[in-house]
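Chemist: sequence and predicted model, in that order:
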Amino acid sequence: MAGDGYVVQDAVGRPLEPHLEHDFYTALRYARHTQHEVGLRYWKHSARVLDVGCQLGALGQVLADTPHDYTGLDMDSSVLASAQASLPAAHFLQGDVESPSVTRNGTYDVVVCSLVIGLLKNWRQAYLNMIRLTKQNGHLFLVDLLRNPWHRPPGDHSVLPYIQEQVARSLTWQEVEELAHAARSWAGNRNVRLRRLLDDGTRLAPDASHCAQPDRDGLSVFELWLHPGNQLPTERDGA
């Protein structure tokens, strides 16, 4: 277990390899961002949450002290075994969100996909499946890297080859806008929010790349959120 209380080990209790530990803490930052944006900590009722491409279950770790029913979905059985060992009360499914067989219409109150969709071959179908998995009055929250020519590496954070590879395989802003346009057609009575963020290796914040002199370096990120109603959850009023 790491110093901040989060479990960082494999299924038999061995410490993770350095690159996997780096992935875990990156996923934790994105999980905390997701929890804050969707307001999950402040909901007054238990929600069924699906984490698509859950890897080691970072979002499950963040939600462990909440009443929510967390399910992680991933294709890697060894990763799921490690996640289950760390989160014995959570649910984990092995499967491919690109496949129609994974779709159980309207099952989840919240579907989250973090740092995954750009790595999928058929990301359009995967996104449609995620919409189908979400209840009619539910939330679908995507956050991922962007493949942009103005991506500005935040020092050592992006020199690792696998991070460079993930950036190279990520969606362009034009492709993300295509997803947002499709979401408005598929989303029914839900609203769609799309915005660009910057990940400086420490936090996610609004991107200043349109400015003549951006104040921070970082990786370009997008956030696409389908949510019910006109008012977003807040710390004050919950969901």
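Modeler: Sure, I can see it.
Chemist: all contacts plus neighbour counts: C-alpha atoms, from now on.
Modeler: Noted.
Chemist: next, count neighbours for residue 210.
Modeler: For residue 210, the count of nearby residues is 8 (other Cα atoms under 10 Å).
Chemist: three-state assignment of it?
Modeler: Using DSSP: H, G, I helix; E, B strand; the rest coil, the three-state assignment for residue 210 comes out as coil.
Chemist: again with residue 195
Modeler: Residue 195 ends up strand, using three-state DSSP.
Chemist: try residue 216
Modeler: Going by three-state DSSP: residue 216 is coil.
Chemist: count the neighbours of it for me.
Modeler: 14.
Chemist: mind naming the longest strand for the protein?
Modeler: Longest strand in the chain, counting residues (DSSP state E): strand 134-145.
Chemist: for comparison:
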Amino acid sequence: MQSFLTPEQHADLYDAENTWTVAEDFFLGFIDEQPRSRVLDLGCGTGRLTIALAEAGHRVTGLDPHAGSLAAARAKPGAHAVDWIDGTSAQLPPDAVFDAVLMSSHVAQAINDDNEWHRTLADVHRALRPGGRLVFDSRDPQARAWERWTPGTTRSQHTLPDGTGVQLWIDAQERERGLVAITEHRLLADGNREFEDAVLAFRNEQQLRTDLAASGLCVDSVLGGWQREPVGRGAGELIVVAHR
């Protein structure tokens, strides 16, 4: 469908929707446990957390397949301290080595194709030093979050830096094999409408453990919330910590 927003406006809207939360506090604190780490932010988006990691003294690489998001990231203050790569984990240099890899903002769920998911985990395994750590979040399918993604509960209004007004809402529909289709609707102040479709993978805890083990990664813990609650008692999350 035709978009009435420019790539820059899309990036601004993403930042307006996705502000710093307790999740970013968790990921930053996790990486800070090992000072001056070599870090890969896989699926870095517009670089909010990526740049914060660099400002905390880590050597950071931000990787994302969305050119518009990376362009916005590269334009932000502090972006010069980050190495940016356009693409997926397949574009990692063969000699790249990291102490830690993170996937925040439920990036793992956006990798909805099983073959691509397994390849991503294999790439992560290859890029981590022995003992290097992986951390990522994925929504617990037992919490059935998509049932609460309705126009009535997700509707919001944003004004972009250039003054453009955008009203948006989401609806979702469960599919087979743990997949959920979502559509984000956008209504601009001038009356133009657009929408964007996506499919998210909801993998349960056992699936995640099995997939990581198959890639050679050892799961250290799976948490249910950002205060390190057990699965089922937190925020409906599956926060996975693993190592090579």
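Modeler: Good, I have the coordinates. Quick caveat: nothing in here was measured; it's all calculated off a predicted structure.
Chemist: quantitatively, what TM-score do the chains reach?
Modeler: Put the two chains on top of each other and the TM-score (TM-score structural alignment, normalised by the length of structure 1) is 0.66; 196 aligned residues with a Cα RMSD of 3.6 Å.
Chemist: contacting residues for the closest residue to residue 227 of structure 2 other than its chain neighbours?
Modeler: Leaving out its chain neighbours, the residue that sits closest to residue 227 of structure 2 by Cα to Cα, 6 or more residues apart in numbering is residue 234, at 7.6 Å. By Cα atoms under 8 Å, 6 or more residues apart in numbering, the contact list for residue 234 of structure 2 reads 223-228.
Chemist: coming back round to it: matching residues in structure 2 for the longest strand of structure 1?
Modeler: Mapped onto structure 2 using TM-score structural alignment, strand 134-145 of structure 1 spans residues 128-139.
Chemist: wait, doesn't residue 143 of structure 1 sit right on residue 204?
Modeler: No. Proximity of residue 143 of structure 1 to residue 204 does not meet the contact threshold set by Cα atoms under 8 Å, at 10.3 Å.
Chemist: which residues are common contacts for these two?
Modeler: With Cα under 8 Å, 6+ apart as the test, residue 143 of structure 1 and residue 204 both reach residue 30.
Chemist: more neighbours, these two?
Modeler: residue 143 (24 against 18).
Chemist: that one and residue 85 of structure 1, how far apart?
Modeler: 26 Å (Cα to Cα, to the nearest Å).
Chemist: same question, residue 46 of structure 1
Modeler: Residue 46 of structure 1 is 23 Å from residue 85 of structure 1, by Cα to Cα.
Chemist: ok, now which ones touch the most centrally placed residue in structure 1?
Modeler: In structure 1, the C-alpha nearest the mean C-alpha coordinate belongs to residue 114, at 1.9 Å (Cα atoms, centre = their mean). Residue 114 of structure 1 makes contacts with 27, 30-31, 52-53, 142-144, as judged by Cα under 8 Å, 6+ apart.
Chemist: got it, and residue 199 of structure 2?
Modeler: Residue 199 of structure 2 touches 110, 112, 179-182, counting by Cα under 8 Å, 6+ apart.
Chemist: is it fair to say it lies in a helix?
Modeler: No. Under three-state DSSP, residue 199 of structure 2 falls outside any helix and is assigned strand.
Chemist: please report how far it lies from residue 183 of structure 2.
Modeler: From residue 199 of structure 2 to residue 183 of structure 2 the distance is 9 Å (Cα to Cα).
Chemist: mind listing the helices for structure 1?
Modeler: 18-38, 58-62, 77-86, 123-133, 161-169, 173-186 (DSSP state H).
Chemist: deepest-packed of the ones you listed, please.
Modeler: helix 58-62 (a mean of 24; mean count of other Cα atoms under 10 Å).
Chemist: now do it: which range of structure 2 does it align onto?
Modeler: Using TM-score structural alignment, the partner range for helix 58-62 of structure 1 is residues 48-52.
Chemist: run the chain-centre distance for the matching stretch.
Modeler: 12 Å (Cα atoms, centre = their mean, to the nearest Å).
Chemist: check stretch 31-42 of structure 2 too.
Modeler: 16 Å.
Chemist: check stretch 147-155 of structure 1 too.
Modeler: For stretch 147-155 of structure 1, the distance to the chain centre is 20 Å (Cα atoms, centre = their mean).
Chemist: so what touches it?
Modeler: Under Cα under 8 Å, 6+ apart, the answer for stretch 147-155 of structure 1 is 159, 167-173, 200-201, 209, 217-220.
Chemist: mind listing what's buried in it?
Modeler: 147-148, 151-154 (16 or more other Cα atoms under 10 Å).
Chemist: JSON lines for the residues you listed, including distance to residue 126 of structure 1?
Modeler: Below are the buried residues of stretch 147-155 of structure 1 laid out as JSON lines (distance: Cα to Cα, whole Å):
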{"residue": "147", "distance to residue 126 of structure 1": "19"}
{"residue": "148", "distance to residue 126 of structure 1": "22"}
{"residue": "151", "distance to residue 126 of structure 1": "25"}
{"residue": "152", "distance to residue 126 of structure 1": "28"}
{"residue": "153", "distance to residue 126 of structure 1": "28"}
{"residue": "154", "distance to residue 126 of structure 1": "30"}
